[in-house]
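**Student:** From the sequence below, what's the structure:
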Amino acid sequence: MATPTDVRHDPQRGMFELDMDGGTAHVEYRRDGDTMVILHTIVPEALSGRGIAGTLNAAALDHARKAGLRVDPQCEYTASYVRRNPAYGDLLVGDNRSS
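**Tutor:** Predicted structure coming up:
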């Protein structure tokens, strides 16, 4: 199983990527000041069901924490991942924070 340390970060392209079994999955984001706006989580169908989306999101959120960034999860998968993993809740900006 892939781990967040297997994930490549390409800040120029705003991507966290993971190559596995001939396919590439990724999380796409853009920076807005001190906020990482997570736009999409894309996992090819052939790679689905292996926890890859979670691994990618953990890597992105861990990076945001280490870099002192806030997170705006525009991607529905990322928003649901944070709800299931409340240790990341403190990273969320504004209306995304749970009450």
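
**Student:** When you work out contacts or count neighbours from here on, use the C-alpha atoms and nothing else.
**Tutor:** Fine.

**Student:** what's the following helix or strand after the helix or strand hosting residue 71?
**Tutor:** Using DSSP states H and E, residue 71 maps to strand 70-73. Per DSSP H and E, the first helix or strand lying C-terminal to strand 70-73 is helix 76-84.

**Student:** next up, for comparison:
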Amino acid sequence: MDIEHHIDGSKGKVTAKIGIGPLAEMTYSAAGERLIIIDHTEVPDVYRGQGVGLAMVEYAVEMARESDRSILPLCPFAAAQFRRHPEWSDVLNRSASKGEAG
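**Tutor:** Down below sits the predicted model:
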């Protein structure tokens, strides 16, 4: 799986693909110096169940750890992944409501 990170000002995108397949993408916005807001994740049907979406969220978690930022997962998929991975709590933005990210 190839994962790439693209930044355009305060907007960012993480893309993933397997071989010559289509792109999966996760978009986010940077809010100030300390916060990443994941707002959308889209995975083509051909990748479903292969961990592609999870890999993109994991990439964001590592990116947040390396840059001393927190993540607010507004995207339902990303929020669900944060609920499933309590080991990511170190980067979970504490202002997230329980309904969004647990």
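
**Student:** burial measure for the closest residue to residue 92 of the first structure other than its chain neighbours, as a count.
**Tutor:** Spatially, and ignoring its direct neighbours in sequence, residue 92 of the first structure is nearest to residue 71 (4.8 Å; C-alpha to C-alpha, 6 or more residues apart in numbering). Residues lying near residue 71 of the first structure (other C-alpha atoms under 10 Å) number 29.

**Student:** Just to check, residue 71 of the first structure is in contact with residue 93?
**Tutor:** Yes: between residue 71 of the first structure and residue 93 a contact is recorded at 5.9 Å, counting by C-alpha atoms under 8 Å.

**Student:** any shared contact partners between these two?
**Tutor:** residue 35 (C-alpha atoms under 8 Å, 6 or more residues apart in numbering).

**Student:** Aligned to residue 13 of the second structure, what sits in the first structure?
**Tutor:** Correspondence of residue 13 of the second structure to the first structure, assessed by TM-score structural alignment: residue 15.

**Student:** One more: residue 41 of the second structure?
**Tutor:** Under TM-score structural alignment, residue 41 of the second structure pairs with residue 41 in the first structure.
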